[in-house]
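[1] have a look; sequence and predicted model below, questions after that.
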Amino acid sequence: MVPGLSSLFSRELGFRRDLHRADVVGMGCNAGLNGMSPLVQWARNHPGRSALLVCCEVNSAIYLVDETARTGIVNSLFGDGAAAAVITGHRGDGTVLAGPRVVDFESFCIPEQWAAMRFDWEAGPGKWSFFLDRDIPYVIGFNIREPVETLLKRNGLDLSSVAHWVLHTGGGVVIDSVKLSLGLDEHDVRHTRSVLRDYGNISSGSFLVSLQRLLAEGRTSAGDLGVMVTMGPGAQIETALLEFG
């Protein structure tokens, strides 16, 4: 889209004219955490000011109607959705902010898998169709520990320190693969499963909906640590460390 959604939001919602805009496109299911990272840095550099992260996905635009397994998988897995989060930098005056604190980020790229999740042009229907390599869930599972452990080690932590997990709803096999690799139980992925069941894979916004469900439970305690994980085209894995207040 040109202009991007941020420009349309500004027009429709009457944002300030000194608005900073950054539209993150082409990163698929990774885009939420990819967009959150620079927003968190901006908020840290501008105490007391607010940033808005909006993840908007219209995945039904890529649906095709044919008899291929590829189409069946894509049409049954992906759904439409939007999610948003407000990020505020601490003013340093003792004010307690609502919501968890974003502590740190870690990324991990698997460039040899660049074609595992991609768009292909279909001349017949005149549309782009999405391709998912059947082995990509296992590739993600095999590689997921490295960025997670790097993130935790840098902050003096290990896997046992994490009380809450917020995973991208990549699909049932992806969830199982990540769960096995990280040694998680079904309780750890309950919100990831429920979002997938209720809405499908809504791409970049999936992890925010899972986080919303975790917060709505009211079972997080002050000082609890959480890890958010997304994965998407590139192939790329994104992680973030949270501290709950």
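    Noted; the coordinates are in hand. Numbers count the residues shown, from 1 in each chain.

[2] for the rest of this, base every contact and every neighbour count on C-alpha atoms.
    Will do.

[3] what about Tyr63, neighbour count?
    Neighbourhood size, Tyr63 [other Cα atoms under 10 Å]: 18.

[4] same thing with Trp128?
    Residues near Trp128, counting by other Cα under 10 Å: 16.

[5] show me what contacts it?
    Contacts were defined as Cα atoms under 8 Å, 6 or more residues apart in numbering; by that measure Trp128 touches Ile62, Phe119, Asp120, Trp121, Glu122.

[6] for Tyr138, see how far away it is.
    Distance from Trp128 to Tyr138, counting by Cα to Cα, to the nearest Å: 25 Å.

[7] if we can go back for a sec, and the contacts of Trp128 as a markdown table, adding secondary structure, distance to Leu184 and neighbour count?
    Putting the contacts of Trp128 into a markdown table (DSSP: H, G, I helix; E, B strand; the rest coil; distance: Cα to Cα, whole Å; neighbours: other Cα atoms under 10 Å) gives the following:
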| residue | secondary structure | distance to Leu184 | neighbour count |
| --- | --- | --- | --- |
| Ile62 | helix | 33 | 15 |
| Phe119 | strand | 32 | 15 |
| Asp120 | strand | 35 | 11 |
| Trp121 | strand | 38 | 11 |
| Glu122 | strand | 39 | 12 |
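
[8] kindly reformat those residues as a markdown table containing distance to Leu53.
    Below are the contacts of Trp128 laid out as a markdown table (distance: Cα to Cα, whole Å):
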| residue | distance to Leu53 |
| --- | --- |
| Ile62 | 24 |
| Phe119 | 25 |
| Asp120 | 29 |
| Trp121 | 30 |
| Glu122 | 32 |
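
[9] Leu97: which of these is nearest?
    Ile62 (39.4 Å; Cα to Cα).

[10] wait, the closest one touches Gly126, no?
    No. The criterion here is Cα atoms under 8 Å, and Ile62 misses it with Gly126 at 11.0 Å.

[11] quote the end-to-end distance of stretch 227-245.
    Terminal residues of stretch 227-245 are spaced 15 Å apart (Cα to Cα).

[12] buried residues in that stretch?
    Residues of stretch 227-245 classed as buried by neighbour count (16 or more other Cα atoms under 10 Å): 227-244.

[13] of these, which belong to strands?
    Among those, the members found in strands (DSSP state E) are 227-232, 236-243.

[14] and stretch 191-199, how far from the chain's centre?
    Stretch 191-199 has its C-alpha centroid displaced from the chain centroid by 14 Å (Cα atoms, centre = their mean, to the nearest Å).

[15] okay, now the one to match up with it:
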Amino acid sequence: MAAPAIAHVNRIGTALPPHDVHDAFVDFVGTMIKERRDQLIFRRLVGRSAIDHRWSFFTPVKDPDGFTADAEGFYRPGSFPGTAKRMARFEATAPDLAVQAIAGLGLTAAELHGITHLVVTSCTGMVAPGLDQILVQRLGLHPGVERTHVGFMGCYAAVNSLRLAHHFVRSDPAARVLVVNIELCTLHFQETGELESLLAMLLFGDGCSAALVSADPHGLALVDFRATTVADSADAITWRIGDQGYDMHLSGQVPPLLQRALAGPAGADLLRGHSPDDYGVWAVHGGGRAILDAVESGLGLGQGALNWSRDVLRECGNMSSATVMFVLQRIMAGIGTAVPRGTPGFAVAFGPGLAAESFRFTAVG
């Protein structure tokens, strides 16, 4: 029996909305914190966040009455929008950002028509007919393309979408899989003065990635996938649909929970019994500076191992499922220079559970 085909991430395209809202959000949130002590803590942690930019479709402005989060008043204090209005904005803006990311792949019309599978991932918006169906029409994909939607899994959903593509190619070497991760996190800011919630919202921005996965032997060869769940951590990250959008809880205990788990049997299992030194390049989801610090410490990584991830966090913030794809794009761009061909790599992302989803890859070039 012939060995299964090896799936490769051949190309990655990315896209960001037009407006940098990080500084504006910091100013806006500052007006929501009433306690002086909490204001000081918030400002101190902003300075330690290692985030300089986050992107959104909302245009930040100041008005004579004080700061309004956006030009249209979507987040005007005292009248934050309900879930229906937020989903209407997702439907209006997500397709264009997805098309922009897909355009970054540089596929011809014939190549687009040859796509056999479409995987669309998002945990920040829903619409029916789905974004997958919208993209089939917008891109001129074959109407019989096999469509899969991965929804509401959180930041590690990109790994699950690549796992699907991996299986599709292994089962059919002729498969050409288009994987799209689209997250509009800024649609879900909550009106609250609760410090932990505001610190969680401080991390998130919008972004979209697109990837072509096939058996063509160039790019990143996908080796295998593995997941693990940290014991007694189900409440550390929660993500629920409420009347005022999607309400995330991100506990301050997530970094120490991850650090301890990765330093123990869970980390050894994810690494498949290998030493961290056996992997020459790392693509870690930049959920926040403290998350990256926890991974670095827990796995005992050398200084600079997570620079790819730290750069994406600094320039884009946490874009939920799209984030690790931005990291992989930068690694791919470095193959042959910063990343020697044949370098073994390790990718991992974290999310509700508290779970870690990982895969190994080889930089083929």
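    Structure received. Since the structure is predicted, the reported quantities are computational estimates derived from the model, not experimental observations.

[16] where do the helices of the second structure begin and end?
    Secondary structure of the second structure (DSSP state H): helices at 22-30, 36-48, 83-103, 109-113, 131-139, 157-171, 195-201, 254-263, 265-270, 289-299, 307-316, 323-333.

[17] the first one packs against which elements?
    In this structure, helix 22-30 of the second structure packs against helix 36-48, strand 66-68, with contacts taken as 3 or more Cα pairs under 8 Å, 6 or more residues apart in numbering; DSSP states H and E.

[18] which residue numbers in the first structure does it align to?
    Mapping helix 22-30 of the second structure onto the first structure (TM-score structural alignment) gives no aligned residues.

[19] the shortest one too?
    Equivalent residues of helix 109-113 of the second structure are lacking entirely in the first structure, counting by TM-score structural alignment.

[20] packing partners of that helix?
    Packing partners of helix 109-113 of the second structure (3+ Cα pairs under 8 Å, 6+ apart): none among the helices and strands.

[21] list the buried residues for it?
    Buried residues in helix 109-113 of the second structure, defined by neighbour count with 16+ other Cα under 10 Å: Leu112, His113.

[22] which outside residues touch it?
    Leu139, Gly140, Leu141, His142.

[23] same check, this time on the third one
    Residues outside helix 83-103 of the second structure that contact it (Cα under 8 Å, 6+ apart): 13-17, 57, 125-127, 131, 134-135, 138-139, 180, 182, 184, 187-188, 207-211, 242-246.

[24] please redo it, this time with the cut-off set to 7 Å
    Here helix 83-103 of the second structure makes contact (Cα atoms under 7 Å, 6 or more residues apart in numbering) with 13-15, 125-127, 131, 182, 187, 208-210, 243-245.

[25] just the closest of the residues you listed to Gly317 of the second structure, please.
    Of all these, Gly317 of the second structure sits closest to Cys208, with 12.6 Å by Cα to Cα.

[26] and the aligned residue in the first structure for that closest one, how far is that from Glu112 of the first structure?
    Aligned counterpart of Cys208 of the second structure in the first structure: Ala82 (TM-score structural alignment). Look at Ala82 of the first structure and Glu112 of the first structure: by Cα to Cα, they are 30 Å apart.

[27] neighbour count for the two, which is higher?
    Neighbour count, other Cα under 10 Å: between Ala82 of the first structure and Glu112, Ala82 has more, with 16 against 9.

[28] any idea how far the closest residue to that one other than its chain neighbours is from Asn45 of the first structure?
    Leaving aside its sequence neighbours, Ala82 of the first structure sits nearest to Cys56 (Cα to Cα, 6 or more residues apart in numbering; 4.3 Å). For Cys56 of the first structure, the distance to Asn45 of the first structure (Cα to Cα) stands at 26 Å.

[29] those two - which one has more neighbours?
    Using other Cα under 10 Å, the more surrounded residue of Cys56 of the first structure and Asn45 is Cys56, with 17 against 12.

[30] any idea what the more buried one aligns with in the second structure?
    The alignment partner of Cys56 of the first structure in the second structure, by TM-score structural alignment, is Ile182.

[31] run a quick neighbour tally on Thr121 of the second structure.
    Thr121 of the second structure, neighbours per other Cα under 10 Å, totals 29.

[32] of the contacts of helix 109-113 of the second structure, select the buried ones using a PyMOL command.
    Buried residues within the contacts of helix 109-113 of the second structure, by 16+ other Cα under 10 Å, are selected in PyMOL with:
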select buried, resi 141
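
[33] reformat the contacts of helix 109-113 of the second structure as TSV; add distance to Thr121 of the second structure.
    Converted to TSV, the contacts of helix 109-113 of the second structure look like this (distance: Cα to Cα, whole Å):
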residue	distance to Thr121 of the second structure
Leu139	17
Gly140	20
Leu141	18
His142	20
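
[34] farthest-separated two in the contacts of helix 109-113 of the second structure?
    Taking Cα to Cα, the two most distant members of the contacts of helix 109-113 of the second structure are Leu139 and His142; they sit 9.2 Å apart.

[35] coming back round to it: the residue nearest to Ala82 of the first structure touches Asp80, doesn't it?
    No. At 8.2 Å, Cys56 of the first structure and Asp80 do not qualify as touching, with contact defined as Cα atoms under 7 Å.

[36] which ones are touching Phe207 of the first structure?
    The contact partners of Phe207 of the first structure, by Cα under 7 Å, 6+ apart, come to Val166, Leu167, His168.

[37] and it, what's its match in the second structure?
    In the second structure, the residue matched to Phe207 of the first structure (TM-score structural alignment) is Val324.

[38] its match and Gly130 of the second structure, how far apart?
    Separation of Val324 of the second structure from Gly130 of the second structure (Cα to Cα): 23 Å.

[39] ranking the helices of the second structure by burial, who's on top?
    Comparing these by mean neighbour count (mean count of other Cα atoms under 10 Å), helix 323-333 ranks first with a mean of 24.

[40] tell me roughly how far that one lies from the first structure on average.
    Its aligned residues in the first structure lie a mean 1.3 Å from helix 323-333 of the second structure after superposition (mean Cα distance after the TM-score superposition for the first structure).

[41] what angle do that helix and helix 307-316 make?
    Taking axes from the mean of the first three to the mean of the last three Cα atoms, to 10 degrees, one finds that helix 323-333 of the second structure is oriented at 120 degrees with respect to helix 307-316.

[42] got the angle between helix 323-333 of the second structure and strand 355-363?
    In terms of direction (the same axes, to 10 degrees), helix 323-333 of the second structure departs from strand 355-363 by 10 degrees.
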